[in-house]
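K.L.:
Quick check, what structure comes out for this input:
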Amino acid sequence: MTPGAETMVARDLKLRLIYPRFQKFLDGHERLKPLVQKHQVGNYTMPPPLGLPLIAALTPPDIEVNLTDDNIGQPVDYDEKPDLVALSFFTPQANRAYAIADEFRRRGTKVIMGGIHPSCLPEEALLHADSVCVGEVEPVWDEILADTRAGTLKRLYKPVGEYDLARLPIPKRSIFEGDNYSWSAHLVLATRGCPVRCTGCPIPLKEGLDIRFRPVAKMIEDIEAMPFKQFYIIDDTVMLPNKRRILPYLMSLMEATAGRGLSIFLASTMMMFADPEFYRKLKRGGTSSMYTVFGFDRLSRALLSPECSPKEWQDGIDLVHMIEDAGIHFFGSFGVGSDDQDEGVFDRIIQFCSESGIDLAEFYIETPFPGTPFGQRLEAEDRILHRNYDLWNTGNVVYRPKGMTEDQLLSGFQYLWEEFYDGKDENRTLRTFEGVMNRPV
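P.N.:
Next up is the predicted model:
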């Protein structure tokens, strides 16, 4: 090597990715423990999110990348000396993420944060981090690595313009140890951005109002690389009733997935097509389950309100039957505590589930998450009770509701779980979730 040449060689970097632990939303509800043990609903561990696997995939192979999955109890080694610690998290993980970051920084290690919560509250996150990535990481990750190497890490990184999902790499899911997650499935990303401002969703703020689609060929490449045949498309935007852009994309994807022996979970609201042939096409494409969130979109809010008309009620029941008749399992996720609900909402939910034949459901307390219209309104009205983010997991009352007391909301939430699952066959509860049933709790 010629004299001075060593100064031209890039310094090797060592990264430590950390996924912080969080409290499941039924933890702490002792009266529901027998139900959880019997049915496992609310207790199974979801497949890991895509943020850290995408970072691992974006990182050049000459950089050492290691993961600590704090959520399954892997120990955090604070004595390690990585060049950068990266934490990605959502609100129920925030307290734990901040504690981890504070300890690393106390020992002189640089920390960067990203994900939904830091993107929505960057100034709060910067109290515990050297840097925050706001929004999508893909456009700025190379810059973050270069600045880490140069010792010039910026306080904030924000992408300029929209990221082309055709460039999205296949997530490096292998960084998570699969045997520790009870649902043998993967999460798959199909879109980013959403033009619909549902009251409880931060996606428009984080990803923009324009829907961007991942090319179907890239989706198939990702699916073919997975060890499991079951996966969950995490974007409910693919089920929005927009015939001009969304419907052609979804039908193209279903044509590509048909005949591959797949089991696909789709997510939606009640804003779906009332067309039996549409659901038969989804079934032919491999769709096995429809996870449907009630509480944030205008149709489900009307359905659960005291002013719901007989036609609206019957239309909702007919839609559930239409999906089930196509051979797709309907999974209802019912939110309670919104300002337009009264104490009668709990019985209305049970009645709707009974009349429509829903046999798989979960129930959650609406939570004023940062970056959502609901959260912004409750913040402005000074109705948020505390910032103990451990309890911001949709299983606790963290704000003052309007249509009922805090005690009535919590009691109604517990009543829903007990009343709905009373008499249900535990061997059928999660029948479309591969790997979950018969696992010890």
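
K.L.:
When you work out contacts or count neighbours from here on, use the C-alpha atoms and nothing else.
P.N.:
OK.

K.L.:
Spell out the residue ranges of the helices in the stretch 151-300 of the chain.
P.N.:
Secondary structure of the stretch 151-300 of the chain (DSSP state H, counting those that start in this stretch): helices at 203-207, 216-224, 246-257, 276-284, 298-303.

K.L.:
The stretch 1-150 of the chain too?
P.N.:
Going by DSSP H, counting those that start in this stretch, the stretch 1-150 of the chain shows helices at 33-39, 51-58, 94-106, 116-120, 122-125, 141-150.

K.L.:
Before we compare anything, build this one as well:
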Amino acid sequence: MRVFLIYPKRDPESLVRTQFSMERVHELAFWPLRGKSYGLQFNGLESLSALTPKWVDLTVINENLRDIDMDANVDLVAITVMVTNATRAYQIADHFRKRGVKVVMGGYHPFMIPHNSLAHADAICTTEAEYVWGQILTDCRDGKLQQIYRQTEKTDMIKAQHIPRVKRWEWLHQVSLTLQSSRGCPFSCEFCSIVQMLGHDMRYKTPAHLTEELEVYFKHDILGRVFYRPIFFVDDNIFGHPRTVKEMLRAIIKLKKKYPHYRAVFGSQMTINVYKDKEALALLEEAGFYNIFMGFESQDRETLKAFNKLHNIAHNYDEAVATLRAHGMEAISSFIFGTDGDTEACFDAAYDFFDRNNVLYPYFNILTPTSDQWKRFLAEGRILTVKAKLYDAHHTVFVPMKMTPRQLQEGFIKLVSKTFDYKNIAKRMRGVYLDSGRRQARLSLPLPLEKAFYHKLHFTLGMQNDREGQSFMEELKPHVWSGMVPMASVLLQIDQHDWAVRNRFTMAEHRYNLDVPAWKDRPHEETAIAGEGLASDIAAQVR
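P.N.:
So this is what the prediction gives:
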């Protein structure tokens, strides 16, 4: 039986890209060679691929990396669907179903809105898939495909293992490979839908199983032998159970000693309390972690309380960034804009935080209401659109409380543009690599190779008529030449500048009126409850 396993693009026609899709990294590094590339390897595809029996002829397609043969002779198309790529997923599904090919959908979107997904698929999976994926394949082969598949219990991660399939060439087209060591999160942030599907209880793989998966990369990946290989743990909160994480880190350290010529560097998502744990910081540093995604969300205490993100309130953000940096790690500092407490002043406050802490990797989100929050906004009449592809944290899809939708969108665009203006990037890089007393950068190469890469990248930008990018490099050249600023970081910042430029196109993608009053300024009689049409139909389905 021939099966396509697909992760769709967000919107093939859009000029906007996601912040860490990192298309520009490979475009510049491998020029003049051409080919598609993407930032993070999509772990959901890799996990299902690892669970697929050998009697299945499986083709794994991340549409960001390769095109889909829409006329292929296949028996089943399985699509992993997030909210942001649901529109494209429906297009793919409808095309194959018209040809008589069976389609099954899984992921967060079918979990959140099952009936809407069933309108475009023969079957959906509304839970984790470890215990039902084999049954889905068998049922399809035998002509007995059911409409809905769901596990009756959470996956036992102690027994779970997802050995990656070796794909040396494809791995070269991805900036970061991925693994997952745990599922679940002990917290209940209002804007997050993770715990609804995966629960509050932390479930970890054993260190032995995890390092067996990791060893596949150590043995077969090319990039880690000639440069460095970023590997990102896609856990929603890997630090949910500190003692277990420390056992995992010790196992990784032991594995790295077994492969001294493979240069792996790691990242993951963690809650802010990790910076207070000296033992954890020492182990993270020794294991080779170089960035930590940290959801700061807001600097306003009342907003954090409204988010139910109480664990952030007791901690000092500036101290967290500095402490991680002292241990060789940068904080990917994530903020959300458009909360009910936010005014236009939130953008200046965020920029000030990035600037005074020389944050190399700011991460930007417009509030994207989900689940109960989305239902509440709908009932209040604040939802502006139900187009799934715009629910990507880059577009304004609701009426803010203290800003107009246009003020939120324009303020977001201006903040992103200002933060990733080359002059401001260069200032922050000097602050990190020259002024902070930071130890040697994780991604630095021997100086002759750093200089060679500088010349190659500078020449490539010239061939692409990117004089602004060349000027940015020339400003940093003395520090690259002295071995203080690594070229990998320069390349990543050029990529982030590209994202900021393309983010400006978000304004034109709003096909609805953004010039409506802030919610607090609406006359009372206008705040009618929305109860008709597509939005209310979807609301009836949303978990």
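
K.L.:
quick one: TM-score?
P.N.:
Once the chains are laid over each other, their TM-score by TM-score structural alignment, normalised by the length of structure 1 reads 0.82; 407 aligned residues with a Cα RMSD of 3.5 Å.

K.L.:
Dump the helices of the stretch 151-300 of structure 1 to CSV, plus mean neighbour count and distance to residue 20 of structure 1.
P.N.:
Shown next, in CSV, are those (neighbours: other Cα atoms under 10 Å; distance: least, Cα to Cα, whole Å):
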stretch, mean neighbour count, distance to residue 20 of structure 1
helix 203-207, 20, 21
helix 216-224, 15, 26
helix 246-257, 17, 33
helix 276-284, 18, 35
helix 298-303, 19, 33
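
K.L.:
what residue of structure 2 takes the place of residue 258 of structure 1?
P.N.:
Pairing criterion TM-score structural alignment: the partner of residue 258 of structure 1 within structure 2 is identified as residue 253.

K.L.:
how about the residue lying closest to its match once chain neighbours are set aside, what does it touch?
P.N.:
Excluding its sequence neighbours, the residue lying closest to residue 253 of structure 2 (Cα to Cα, 6 or more residues apart in numbering) is residue 287, at 5.0 Å. Residues near residue 287 of structure 2 by Cα atoms under 8 Å, 6 or more residues apart in numbering: 249, 250, 252, 253, 256, 265, 266.

K.L.:
if you set the cut-off to 10 Å instead, what comes out?
P.N.:
248-257, 264-266, 281 (Cα atoms under 10 Å, 6 or more residues apart in numbering).

K.L.:
and the gap between the aligned residue in structure 1 for residue 385 of structure 2 and residue 122 of structure 1?
P.N.:
Under the alignment by TM-score structural alignment, residue 385 of structure 2 pairs with residue 386 in structure 1. Residue 386 of structure 1 sits 19 Å away from residue 122 of structure 1, going by Cα to Cα, to the nearest Å.

K.L.:
if we can go back for a sec, the match of residue 385 of structure 2: how many residues sit nearby?
P.N.:
Residue 386 of structure 1 has 11 neighbours, counted by other Cα atoms under 10 Å.

K.L.:
Checking it next. Helix, strand or coil?
P.N.:
coil (DSSP: H, G, I helix; E, B strand; the rest coil).

K.L.:
circling back to that earlier point, single out the most deeply packed of the helices of the stretch 1-150 of structure 1.
P.N.:
Counting by mean count of other Cα atoms under 10 Å, helix 116-120 has the highest mean neighbour count of the helices of the stretch 1-150 of structure 1, with a mean of 24.

K.L.:
Which residue numbers in structure 2 does it align to?
P.N.:
Against structure 2, helix 116-120 of structure 1 falls on residues 108-112 (TM-score structural alignment).

K.L.:
with structure 1 superposed, average distance for that stretch?
P.N.:
For stretch 108-112 of structure 2, the mean deviation from structure 1 after alignment is 1.3 Å (mean Cα distance after the TM-score superposition for structure 1).

K.L.:
got CSV for the helices of the stretch 1-150 of structure 1, with distance to residue 391 of structure 1 too?
P.N.:
Formatted as CSV, those follow (distance: least, Cα to Cα, whole Å):
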stretch, distance to residue 391 of structure 1
helix 33-39, 17
helix 51-58, 23
helix 94-106, 10
helix 116-120, 14
helix 122-125, 18
helix 141-150, 31
